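Trainee: Model the structure of this input:
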Amino acid sequence: MHLISRRTFDNDQDCALYNRIAWRILPFLFVLYVVAFLDRVNVGFAKLQLATDIGLSDMAFGFGAGVFFLGYCLFEIPSNLMLKRVGARLWITRIMVVWGLISTSMMFVNSPTSFYILRFLLGVAEAGFYPGVVLYLTFWLPSYAQSQGLACLSLGVGIAGVLGGPLSGWIMQTFAGYGGMAGWQWLFLLEGLPAVLLGIVVYFYLDDRPGKVHWLTPAQNARVVADLEQQRLAHEQAGATHSVRGAFMHRGLWCLVFVNFALLCATYGVSFWMPQIIRSLGEQSLFQTGLISAIPFAVASVCMLIVGKHSDRTRERRWHASLSILAAAIGLALSAALHTSPYLCLFSLCIAMAGSLSAFNVLWAIPGTLLTGTAAAAGIALMTTVGNLGGYASPFMMGWIKQATGHLEFGLYALATLTLVAALVMSSVRPRDRDQQTQAVAVPG
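Mentor: As a prediction, this is how the structure comes out:
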């Protein structure tokens, strides 16, 4: 079974080699990302009990859920530059162990202030994880195969949504009162510890770069190193930027920064408030709420794989991303307009999630064709730094709008408008995908 489609490659030898690499690193990175996304969005389920226990208003929850991203953004670029310097194995180990310990400590929250502080520190600890993993994939996979690699990684978001809702609801409902702790305290404890354990595994499992890894033959090691170096040179000859200063001056990069910001606003806005949205459609138990919230993520998981494979096969990024973002905007608008019809609203949320997550895979395959070397590390980090401000702005805006108007659907309309603008901006980006990637493939290894 191929993780990366055979039609992506020019010959069977490359297909076998890069799928061997994919099977080595992608399933493990997928598990890490499942854990990361669970730790980010479980606060939405915790809020169903936490708010009453510590006196947390909707606006205060929105601020606390979003302040995570302020800490995350402050340390994003330094973290990615440090990963490039010391290696992914050591740095990702550091990130995961520290964030797991802080996530577990959320069980001790006893006031809005302590909620804000620990959410901020959690963001600081996790800073650099996603851009670091994206950068890590560029060390191993050619750019024309990265969309499928990112789809496998982003599938973790979908699976976390599918498993996380029912799991969070089950933990809170089942363990409430055990050991004198509330259900939300057990939620933070049981979903925080896996990050610590997996962080330790990272140190012994991941290899920093190809060249001398034991699971490839010497010839395969040499082939990968030569292929990626030839690709880097081809991208530079096609106009890719390799300096940090050049990255920050690149118009195309800033367009991608905005698009990523809008997508994260949509994704996290819906993710943090999904339990509230579903609860507003009718009374359910915590476990039922979790099961229903899994449906949009399940649909999105299938769609992102289809879009990622088609984008890699055709080597086209611009319209795959633009149309996916447009679908997300339509889904958000429909979910707001149809909020009084439970099934139609849920169907609309499926469209919104499918569009958002499908767009991410294609979007993150573009920076590696525009930037190389240190510029790629800085540019990818810049995208996540500014983009993740959406993770702060969106939950806070949704909470403020709901508290001010009493209507959560008004916040969904605002997200739909922002996402529509992002689709227009994305359609203006011209990454010259086919030209750059064909050059990278055509150079003999």
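
Trainee: contacts and neighbour counts: CA atoms only from here.
Mentor: Noted.

Trainee: Look up the closest residue to Val97, ignoring the ones flanking it.
Mentor: Val196 (4.2 Å; Cα to Cα, 6 or more residues apart in numbering).

Trainee: how about the one you found, what does it touch?
Mentor: Contact analysis of Val196 by Cα atoms under 8 Å, 6 or more residues apart in numbering lists Met96, Val97, Val98, Trp99, Gly100, Leu101.

Trainee: got the residues you listed as a markdown table, with distance to Ser324 and secondary structure columns?
Mentor: Below are these laid out as a markdown table (distance: Cα to Cα, whole Å; DSSP: H, G, I helix; E, B strand; the rest coil):
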| residue | distance to Ser324 | secondary structure |
| --- | --- | --- |
| Met96 | 31 | helix |
| Val97 | 35 | helix |
| Val98 | 35 | helix |
| Trp99 | 32 | helix |
| Gly100 | 33 | helix |
| Leu101 | 36 | helix |
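
Trainee: Could you identify the buried members of those residues?
Mentor: Met96, Val97, Val98, Trp99, Gly100, Leu101 (16 or more other Cα atoms under 10 Å).

Trainee: circling back to that earlier point, helix or strand for the residue nearest to Val97, just tell me which one.
Mentor: Using DSSP states H and E, the element containing Val196 is helix 183-205.

Trainee: Show me what the helix or strand following that helix is packed against.
Mentor: Using DSSP H and E, the next helix or strand after helix 183-205 towards the C-terminus is helix 218-237. Other elements packing on helix 218-237 under the criterion 3 or more Cα pairs under 8 Å, 6 or more residues apart in numbering; DSSP states H and E are helix 433-442.

Trainee: Quick one: work out the angle between the helix it packs on and helix 218-237.
Mentor: 140 degrees (axes from the mean of the first three to the mean of the last three Cα atoms, to 10 degrees).

Trainee: one more to line up against the first:
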Amino acid sequence: KLLKKLDWRIVPWVFCLYFLSVEDRSNVGYAMTMNKDQGHTLMDTAGLTAQQNNIGLGLFYVAYIIFEVPSNLMMAHVNPALWIARIMITWSIVTGCMAAISRPWHFYLLRFLLGVFEAGFWPGKSTFYNTLWYKPQEISTRIGVTYLAGPASGAVGGLISAGIQLIDTKGGLYGWQWLFLISGIVSVLFGLATIFYLPSTPEKSTRFLNEDERARVKRRLESSTQQAKTAETVEERNMKRDLKQVLGELKDFKVWLFCVLYFTPVMAATSLGYFLPKIVQQIGTFNSIQVSLMSIPPFVFGMIMVYVVTRLSDHYSNRSWFIIGASCVSFIGFCILSFAKPIGARYFGLMVVAGGTYPTVPLSMAWTANSKEDPVSVASATGIVSSVANFGALICTFALYSGWPSDAPRYVGSNMI
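Mentor: Alright, predicted model coming up:
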């Protein structure tokens, strides 16, 4: 009963926050193809070349890599829920400002700021925050359920972009401008609501849990291998000591193995998040609305596979074999997408890629979190792993797909990498 109470309060809300995070980060992929037939895409109206587009996409990850660990470490020293709300409100404002892009340097600046303000959100809310409430063997399912928001955002984003294309030039704004404005406003509202709704730590959640429930949450954590160092210890922590702990994590060989493990899923998931509409566009001769709609099924299939695989992983208390299996499925999908000739077969390959790629991300992050016991170690290790692995996203945005013009239209080289 207590676990269900935690789940109903925390998981759906964090799901919504991550949904909006992915939407605000990746809707630029739809902005690049929206109203293409009218010449009203972001690239057309802002005068962006394919190379400039990739620079802007990559600058997000440059900032993300730089600020990931500091932001995640701050979450261990302040009210976690308020820090999550701060992250969300600031990135949402930047998203809304992207509607004003009219020059390449506007795009560069806003993408960099988006990375600065969003840094720490994914490892913070998915791993560190969960370790304050759940046992290690419960984390993968919760991360998996919230990570469903990633492919869900891609699917719903396809519907939203298809609909918004119908109001292109209304109010003097292009479709892509409406997309950024609406996304930014909705996200700001959710960020403000997070301040009041999302519980901080068990000891401080007096409006959410009674005294007995707070004690039971703490006993649950103490009975596991994880130490229940939450609310009171936040004030007792010493930043200098914790920085030494971060340096200790940098010397941990296992942390670097997790960086390698997480690197490839991040690269593959980034390719889907940003370039799936472009991949669909190259598979056949589709108009911009058809591209948006045909981008939905792969994301939906990815959602289903995330839920199934993470549940099985928690049930069998195993991460490695499920990561290996999902990675093999993803590899097979990339091969089909690259070398099959019929349009239907290539689209099927894209579905398989999504089904294999998306489960590996939450499984890898859950495994990293499970390898650590106290909150500062979790925050440090997951921040380091996420930061280093995002070099994979950086490579993807700079060098693959639209960053490799000669690789079009089949993108065989990008897919194989």
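
Trainee: about what we covered before: could you work out the most separated pair of the buried ones among the contacts of Val196 of structure 1?
Mentor: Met96 and Leu101 (8.6 Å; Cα to Cα).

Trainee: show me where the stretch 1-150 of structure 2 has helices.
Mentor: 2-31, 42-46, 50-75, 80-97, 104-118, 121-123, 129-131, 136-147, 149-164 (DSSP state H, counting those that start in this stretch).

Trainee: CSV please, covering the ones you listed and showing distance to Ser313 of structure 2.
Mentor: Supplementary listing: the helices of the stretch 1-150 of structure 2 in CSV, determined by distance: least, Cα to Cα, whole Å:
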stretch, distance to Ser313 of structure 2
helix 2-31, 18
helix 42-46, 41
helix 50-75, 26
helix 80-97, 27
helix 104-118, 28
helix 121-123, 19
helix 129-131, 17
helix 136-147, 7
helix 149-164, 19
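
Trainee: which stretch among those comes nearest Trp256 of structure 2?
Mentor: helix 50-75 (14.5 Å).

Trainee: Can you state the residues of structure 1 onto which that closest one aligns?
Mentor: Across structure 1, the stretch matching helix 50-75 of structure 2 (TM-score structural alignment) is residues 58-83.

Trainee: Would you mark the buried spots in that stretch?
Mentor: So, applying 16+ other Cα under 10 Å, buried residues of stretch 58-83 of structure 1: 58-77, 79-83.

Trainee: hmm, back to that, the residue nearest to Val97 of structure 1 -> structure 2?
Mentor: Aligned partner of Val196 of structure 1 by TM-score structural alignment: Val188.

Trainee: Check Ala375 of structure 1 too.
Mentor: In structure 2, Ala375 of structure 1 lands on Ser377 (TM-score structural alignment).

Trainee: How many neighbouring residues does its match have?
Mentor: If you count neighbours by other Cα atoms under 10 Å, Ser377 of structure 2 ends up with 21.

Trainee: Likewise for Gly411 of structure 1?
Mentor: 23.

Trainee: what's the answer for Arg223 of structure 1, then?
Mentor: Arg223 of structure 1: 17 neighbours (other Cα under 10 Å).

Trainee: With the one 10 residues further on instead?
Mentor: Around Leu233 of structure 1 sit 15 other residues, with neighbours defined as other Cα under 10 Å.

Trainee: before we move on, what about Val156 of structure 2?
Mentor: 20.

Trainee: what's near enough to touch it?
Mentor: Ile296.

Trainee: Alignment lookup: it to structure 1.
Mentor: Match for Val156 of structure 2 (TM-score structural alignment): Leu163.

Trainee: Its match and Ile278 of structure 1, how far apart?
Mentor: 16 Å (Cα to Cα, to the nearest Å).

Trainee: and what of Lys402 of structure 1?
Mentor: On the measure of Cα to Cα, Lys402 of structure 1 and Ile278 of structure 1 end up 15 Å apart.

Trainee: same check, this time on Ala266 of structure 1
Mentor: Distance from Ala266 of structure 1 to Ile278 of structure 1, by Cα to Cα: 17 Å.

Trainee: of the two, who's got more company?
Mentor: Per other Cα under 10 Å, whichever of Ala266 of structure 1 and Ile278 has more neighbours is Ala266, with 28 against 20.

Trainee: The more buried one contacts Leu415, correct?
Mentor: Yes. The pair Ala266 of structure 1 / Leu415 is scored as a contact, 5.7 Å apart, by Cα atoms under 8 Å.

Trainee: which residues do these two both contact?
Mentor: With Cα under 8 Å, 6+ apart as the test, Ala266 of structure 1 and Leu415 both reach Ser394.

Trainee: Give me the aligned partner of Tyr129 of structure 2 over in structure 1.
Mentor: Aligned partner of Tyr129 of structure 2 by TM-score structural alignment: Tyr136.

Trainee: burial of the residue nearest to that match when sequence neighbours are not counted, as a residue count?
Mentor: The spatially closest residue to Tyr136 of structure 1, leaving aside those adjacent along the chain, is Ala88, at 6.9 Å (Cα to Cα, 6+ apart). For Ala88 of structure 1, the count of nearby residues is 24 (other Cα under 10 Å).

Trainee: got it, and Leu159 of structure 2?
Mentor: 17.

Trainee: With Val362 of structure 1 instead?
Mentor: Residues near Val362 of structure 1, counting by other Cα under 10 Å, number 28.

Trainee: In contact with the equivalent of it over in structure 2, which residues?
Mentor: In structure 2, the residue matched to Val362 of structure 1 (TM-score structural alignment) is Leu363. Listed by Cα under 8 Å, 6+ apart, the contact set of Leu363 of structure 2 reads Ser140, Gly144, Thr310, Ser313, Arg319, Ile323.

Trainee: so how far is Pro265 of structure 2 from the last one?
Mentor: What it means is Ile323 of structure 2. 10 Å.
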